[in-house]
Each structure stands twice: as C-alpha cells, then as structure tokens.
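Asker: here's my sequence, what's the structure:
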Amino acid sequence: MSSTGALGQLMQALRCLPGVGPKSAQRMAFHLLQRNRPGARQLAEALLDALDRIGHCAECRTLTEGTLCPVCANPQRDRSLLCVVETPAEVHAIDQAATGFQGVFFVLHGRLSPLDGIGPDELRLDLLERRFQSGEVKEAILATNTTVEGEATAHYIHAMARRDGIRTSRIAYGMPFGGELEYVDGTTLAHAFKGRREF
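Answerer: Here you go, the predicted model:
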C-alpha cells in the first residue's frame, strides 16, 4: 500500500531521523496516529518550540536557548582549558559524565572531509583560531572522534594551536577505533580524560 497525503508526508518526515528507514517511519507514524495522538501532539509542539527557541552559543557554538550556553556563562569554568569536539551531543556527553572536566568547549559541527566538501571554512576554524589568538587558551584538548576524518581534523587543529604556542593534548580512548564519542559511557569518558596525552 502506497501512502500519500498527510500520512505519506508524515512517514517521509520521520525518515529525516538517523537510523529511521521506510519501515521504521511507517511503524512510528501508525503508532502515533492510532495509539498515541496526545503524545504525537506533544512531540510536535516540543519540536516546534525547540526550533523557535534553541540556537547556537556565541562562544562555543553548542545548542542553547540563550546567547551563551550554561558552560560559557559559568564564571567558575577554566577558560584556559578548551575542549574541541565535533558535535553538541559530545559537549553534553562530556559535561554529564563524571570526567572532572572544568574547562570550556568549542563545537566544530562536523569534521574535515574534503571528499564531502567540508573544509576549514565550513567548520568555522577561523573562530577557533581567534580563540587561540586571544591569549586566553593555554591547552586545547582534542576530543574529535577516532575516525579517519576525526584524526585528520585533530592534526589540523594541532598545527593551528602550535602556531599560537598553545599546548595540545588528545584524550585517551577506551573504545574501538572508528567509534563515536557520544555513545561512550560515563566511566570510559572519565578514564579517557584522565589519561589524555600530549599530541
């Protein structure tokens, strides 16, 4: 049965979520419409509200409702320690885990991937370079993922930091090569931060 109209549009819209294919989208759509219409309305309203209210932090570029995220707005954070991550999900993972990290973040929103047309300009590495040149940052902790692109990104940022006399370190990973940081448990993240090494 081919679904058209509002039902078909709903199924197609659900496919924008990671890991959701045609069958999963169909199952979700039917569940929401048949069994949980109040939940569907709550989901729609929460999504619209989030789209209207959430933007990017002016300093670290993570997701936030204000001009600055709670981490950047916190005067107790150590601004000389800058952790560079690929996504806002990784800021959340590191800050929620018991890593003991009290520095601040910079979110790349991706990683260098010339084959996909993602270079330094797309990642806004000029903003990161300004942070380095401000004289405030003493150590950059490179917490990009251990994919080929993540490693290339770490090497590129290391070279940038070295030009400005900033110490760089790479967090130690207790995870398989090619894994994604946001899916690591808190204990593993804590050990990774404690075991970081010079880059």
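Asker: all contacts plus neighbour counts: C-alpha atoms, from now on.
Answerer: OK.
Asker: most centrally placed residue in this protein?
Answerer: Note on the chain: the residue nearest the mean C-alpha position is Thr87, at 1.3 Å, using Cα atoms, centre = their mean.
Asker: list the contacts for Ser113?
Answerer: 119, 149 (Cα atoms under 8 Å, 6 or more residues apart in numbering).
Asker: swap in Val71?
Answerer: 77, 104.
Asker: test my guess that the residue nearest to the centre of the chain contacts Val107.
Answerer: Yes - assessed by Cα atoms under 8 Å, Thr87 is found in contact with Val107 at 5.7 Å.
Asker: identify the contacts common to these two.
Answerer: Thr62.
Asker: hang on, the earlier thing: how much space is there between the residue nearest to the centre of the chain and Gly5?
Answerer: 35 Å (Cα to Cα, to the nearest Å).
Asker: for stretch 11-21, measure first residue to last.
Answerer: End to end - Cα to Cα - stretch 11-21 spans 9 Å.
Asker: how about that stretch: buried residues?
Answerer: Of the residues in stretch 11-21, 11-12, 14-15 count as buried by neighbour count, 16 or more other Cα atoms under 10 Å.
Asker: before we compare anything, build this one as well:
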Amino acid sequence: MAPDDPVEHLIGLLAKLPGLGRRSARRAVLRMLMDPHSRMLPLAEALRAAAEAVKPCSICGNLDAADPCRVCSDPHRDQGLICVVEGVADLWALERAQAHHGAYHVLGGVLSPLGGVAPEDLSIPALLSRASTAREIILALPATVEGASTAHYLMDRLRPVGVAVTRLAQGVPMGGALDVLDDGTLAAAFRARR
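Answerer: Below is the predicted model of the structure:
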C-alpha cells in the first residue's frame, strides 16, 4: 500500500493505543469505514472536542474538561482524605470501584532511578502543600519496587507535616488460590493480616 494511504495511516495510529494490536485496529477501522457517517465522523468530532477541552486539574492532576475537576468540585467529598495515585488511570479505577470518597492527588509517575524519574519529575511539592490541610494521606501506589520506594520517599517527606500516612493493603486477591500466588504476594498478605 502507498505510504500516504489514509486507511493504513488510521490503522497504524489505532494500533499504537494500549490493548489494540494491528489486527484489532484493522477490524475497528473496517467497521468504521462500513458506516463512516454514524461511526467515524462522530468519533472524529468527539476526539477533537476532547483534545481541545480536557486538561489536567490544577488541584489534583485528574483529566477533565472542568478545572477544578468534577472530583475536586464535589462538595460531598472528604477533602481531608487524600488518596495519592501514580496516574489518572489509577484514579479512574478507584472511582469506577467507588472505593474512595475523598480527594485525590496524581503524582504523574513513580520514582525510578533506572527509568530516569526523580522526585523533581513528580508532583510532590503540590502534594506537600496540600498535606498541611489533610488529616490522612492514603498511598495507593503500585506493588512494585518503584511503587514501594516512592511510598517510602513520600512517607519521609510527609513525616514533618504531621499528617497520618497509610498504604493500601496488599496480598491475596479475592478468589485467589494460595498455591498459585508468588512469594512476595504471600509475604505481603501475611504482613497485612488483620
């Protein structure tokens, strides 16, 4: 196919999205092209509108068309309870699960010396300034080496503020069989028992 083929170009762009490989992108493009007026043109308009309107929240870092975002603007949320997450996807997952009814803070990543992510690359100063008005900071960071080192770093930085700092429990998932879990998960489950 020609390098300026719009179909191949679209397939290539969609294939770069998480969860879509080249075959899935090709099927999606074919489906859209079969009825472009009801499938493709509304999608193109929605993409344009979102690209123009959605920005990071100036308070928490969530992505929304409003600033502050709908979560930060919600008067029913407990603003004294701040859940710190690595990225917006984690915030959205917690919202989908209706697991947290307080405020959030998106770090924008986790510390990773090998990946070149240092404390100054994350939104830590904004978290520290918000911490003075919080009664609890919940660290909901990934159960990885980088997530653990980021949590330890944040606990050290938050200690002088005097706010309570907690972490999510880690361990055996619902429906998980012990014989298939890795050693680290089993050890974390024993440490977090209640």
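Asker: what's the TM-score for these two chains?
Answerer: The TM-score (TM-score structural alignment, normalised by the length of the second structure) is 0.79; 174 aligned residues with a Cα RMSD of 2.2 Å.
Asker: tell me the helices and strands packed up against the helix or strand encompassing Glu8 of the second structure.
Answerer: For Glu8 of the second structure, the host element (DSSP states H and E) is helix 6-15. Contacts defined by 3 or more Cα pairs under 8 Å, 6 or more residues apart in numbering; DSSP states H and E place helix 6-15 of the second structure against helix 22-34.
Asker: can you give me how far the helix it packs on is from the chain middle?
Answerer: Taking Cα atoms, centre = their mean, to the nearest Å, one finds the center of helix 22-34 of the second structure at 27 Å from the center of the full chain.
Asker: what sits up against that helix?
Answerer: For helix 22-34 of the second structure, the surrounding residues in contact (Cα under 8 Å, 6+ apart) are 7, 10-12, 14-15, 39-40.
Asker: could you dump those to CSV with distance to Gly80 of the second structure?
Answerer: What follows is the contacts of helix 22-34 of the second structure, written out as CSV (distance: Cα to Cα, whole Å):
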residue, distance to Gly80 of the second structure
Val7, 50
Leu10, 45
Ile11, 46
Gly12, 45
Leu14, 40
Ala15, 41
Arg39, 44
Met40, 44
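Asker: mind listing the helices for the first structure?
Answerer: If DSSP state H is used as the criterion, the helices of the first structure fall at 5-14, 22-35, 37-53, 70-73, 88-96, 125-133, 148-163, 186-194.
Asker: in CSV: the ones you listed, plus distance to Met175 of the first structure.
Answerer: Shown next, in CSV, are the helices of the first structure (distance: least, Cα to Cα, whole Å):
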stretch, distance to Met175 of the first structure
helix 5-14, 31
helix 22-35, 29
helix 37-53, 32
helix 70-73, 26
helix 88-96, 15
helix 125-133, 27
helix 148-163, 14
helix 186-194, 8
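Asker: so which of the ones you listed is nearest Ser80 of the first structure?
Answerer: helix 125-133 (9.8 Å; Cα to Cα).
Asker: who's in contact with that closest one?
Answerer: Residues outside helix 125-133 of the first structure that contact it (Cα under 8 Å, 6+ apart): 106, 108, 120, 137, 160-161, 164, 166.
Asker: what's Ser38 of the second structure aligned with over in the first structure?
Answerer: Using TM-score structural alignment as the criterion, the counterpart of Ser38 of the second structure in the first structure is Pro38.
Asker: what sits against that match?
Answerer: So Pro38 of the first structure contacts nothing (Cα under 8 Å, 6+ apart).
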